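Student: The sequence and its predicted three-dimensional model are supplied below.
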Amino acid sequence: MTRCDWAENANELMTHYHDYEWGVPTKDERETFELMTLEMMQAGLSWQTVLNKRENFREAFANFDIEKIAQFDEDDVARLLNNAGIIRNKLKIKDTIVNAKQLVSWHEAGKTMNAYLWSFVNGKPVVNRYQSMADVPAQTPLSQEVSKALKKAGFKFVGPTIVQSWLEALGILDDHLAKCMVNHMRK
């Protein structure tokens, strides 16, 4: 049996991510924020690059503790921009802090990102079984709708393509190819 094309012949990190994390439904708020941030950081780069730096990101961003990141200031931005272990994009770093602040305000109002995102699919993953990677869309009406709603709510760097990848990572969209062994592993 084979994996999705992007995980075939990949390194150990990519294979493990594909087999045990990507597309597995999560409702853990910290994990959701981590994946949101990593998907933002990946824009314009390869997922392999992000995975290779994931542990550095965890260390640099306080293990994606939303409350701590919301308190980051200009000194933290400077520190992060000097950290060669992460992707040093000033806009992405600043928008991560903006998103953490926005999420803290949601939490204070009794809202969670997970409940919000899962509400778009009535709490059930959307399972697609595309035949090839060429069939997998970069964005869908769902990711466009979620992106628009998140932007309206004050979140940054959440375009429909980033949101599409994020929803796949969270298991809200299960886009493992029809031939993928994970479909049989997770039954």
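Tutor: It's in. Residues are numbered from 1 along each chain as shown.

Student: CA only for contacts and neighbour counts going forward, please
Tutor: OK.

Student: List the buried residues of the helix or strand where residue 79 lies.
Tutor: Using DSSP states H and E, residue 79 sits in helix 74-81. Using 16 or more other Cα atoms under 10 Å as the burial criterion, the residues of helix 74-81 that qualify are 76, 77, 80, 81.

Student: Then stretch 100-115?
Tutor: Those would be 100, 101, 102, 103, 104, 112, 113, 114, for stretch 100-115 by 16+ other Cα under 10 Å.

Student: take a look at this one as well, against the first:
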Amino acid sequence: MSTAPRRAGWAESDPLLTAYYDTEWGMPVFDETGLFERLSLEAFQSGLSWLTVLRKREAFRSAFRGFDPELVAAFNEDDVERLLADPGIIRNRRKIEATIGNARAVLRLREEPGPDLPELIWSFMPERSPAPGSDAEVPAVSPESQALARELKRRGFAFVGPTTVYALMTAVGVADAHHVWSHRRGCSGLWNPDGSRSAQPLPFAPR
């Protein structure tokens, strides 16, 4: 019986995607900077391929100062022009300006009563994850991603539609979209293979 790893189709199309799938996709991210980076990169991916983003990831990190929300929130029009001239990143003015605005929204969450960014995102962890048996069965949105997208928009975030937000949720372990036959199913430790939650505690309480 073969024990070779089994992956989603998209993860087999390029070595960079394979490495991302095998080591990162679906693993929990709980820190503010890590979640802000992933939220930003998912927004830049909108309308493009994730491979394009991965190839530019280190350039993005350099251009956006490691995605430190405090540093990015202080960007001004000179920084926007600098970023638009940077061939290492995706040069889209609306997405650049949204990233700066989102950094400011992250800081507002810190200052206001209620959840910060990690607590807010993880509060929308579903009761069950999908259990796809094929690429066609992997959902693009969920009720929780729709609700989280609405809440993020209400709090001043941009480029956070339900599809982008669901991509974020599955990327950082809030939901498990690995195929049921994948060697990475349940890799986060937060989900059982059948899509039910595991007993592993979270640093934040889901809703």
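Tutor: Done, it's in. The structure presented is a predicted model; accordingly, all values stated were derived computationally and were not measured.

Student: Which helix or which strand is home to the residue sitting nearest the centre point of the first structure?
Tutor: The first structure has residue 35 as the residue nearest its centroid, 3.0 Å off, counting by Cα atoms, centre = their mean. Residue 35 of the first structure belongs to helix 29-42 when assigned by DSSP H and E.

Student: Please name the residues that touch the aligned residue in the second structure for residue 166 of the first structure.
Tutor: Under the alignment (TM-score structural alignment), residue 166 of the first structure pairs with residue 168 of the second structure. Residues in contact with residue 168 of the second structure (Cα atoms under 8 Å, 6 or more residues apart in numbering) are 38, 39, 42.

Student: now residue 171 of the second structure
Tutor: Listed by Cα under 8 Å, 6+ apart, the contact set of residue 171 of the second structure reads 24, 25, 26, 27.

Student: neighbour-wise, which of those residues leads?
Tutor: Most neighbours among the contacts of residue 171 of the second structure, by other Cα atoms under 10 Å: residue 26, with 27 neighbours.

Student: The aligned partner of that residue in the first structure: what secondary structure?
Tutor: Applying TM-score structural alignment, one finds that residue 26 of the second structure aligns to residue 23 in the first structure. What DSSP: H, G, I helix; E, B strand; the rest coil gives for residue 23 of the first structure is coil.

Student: What distance do you get for residue 161 of the second structure to residue 132 of the second structure?
Tutor: Per Cα to Cα, to the nearest Å, residue 161 of the second structure is found 22 Å from residue 132 of the second structure.

Student: actually residue 185 of the second structure, not the one I wrote
Tutor: Using Cα to Cα, residue 185 of the second structure is found at 10 Å from residue 132 of the second structure.

Student: Residue 62 of the second structure now?
Tutor: Separation of residue 62 of the second structure from residue 132 of the second structure (Cα to Cα): 36 Å.

Student: So between the two, which is more surrounded?
Tutor: Looking at residue 62 of the second structure and residue 132 with other Cα under 10 Å, you find the greater number of neighbours at residue 132, namely 19 against 12.

Student: longest helix in the first structure, by residue count?
Tutor: Secondary structure of the first structure per DSSP state H: the longest helix is helix 90-108.

Student: what's that one aligned against in the second structure?
Tutor: The aligned range for helix 90-108 of the first structure is 93-111, by TM-score structural alignment.

Student: Out of the contacts of residue 171 of the second structure, which comes closest to residue 11 of the second structure?
Tutor: Within those, the smallest distance to residue 11 of the second structure is 10.1 Å, found for residue 25 (Cα to Cα).

Student: Make sure the closest one is actually in contact with residue 175.
Tutor: No: with contact defined as Cα atoms under 8 Å, residue 25 of the second structure does not count as touching residue 175 (10.8 Å).

Student: by how many degrees do the helix holding residue 35 of the first structure and helix 90-108 diverge?
Tutor: Orientation of helix 29-42 of the first structure against helix 90-108 (axes from the mean of the first three to the mean of the last three Cα atoms, to 10 degrees) gives an angle of 160 degrees.

Student: how close does helix 29-42 of the first structure sit to the second structure?
Tutor: Helix 29-42 of the first structure differs from its equivalent in the second structure by a mean of 0.4 Å after superposition (mean Cα distance after the TM-score superposition for the first structure).
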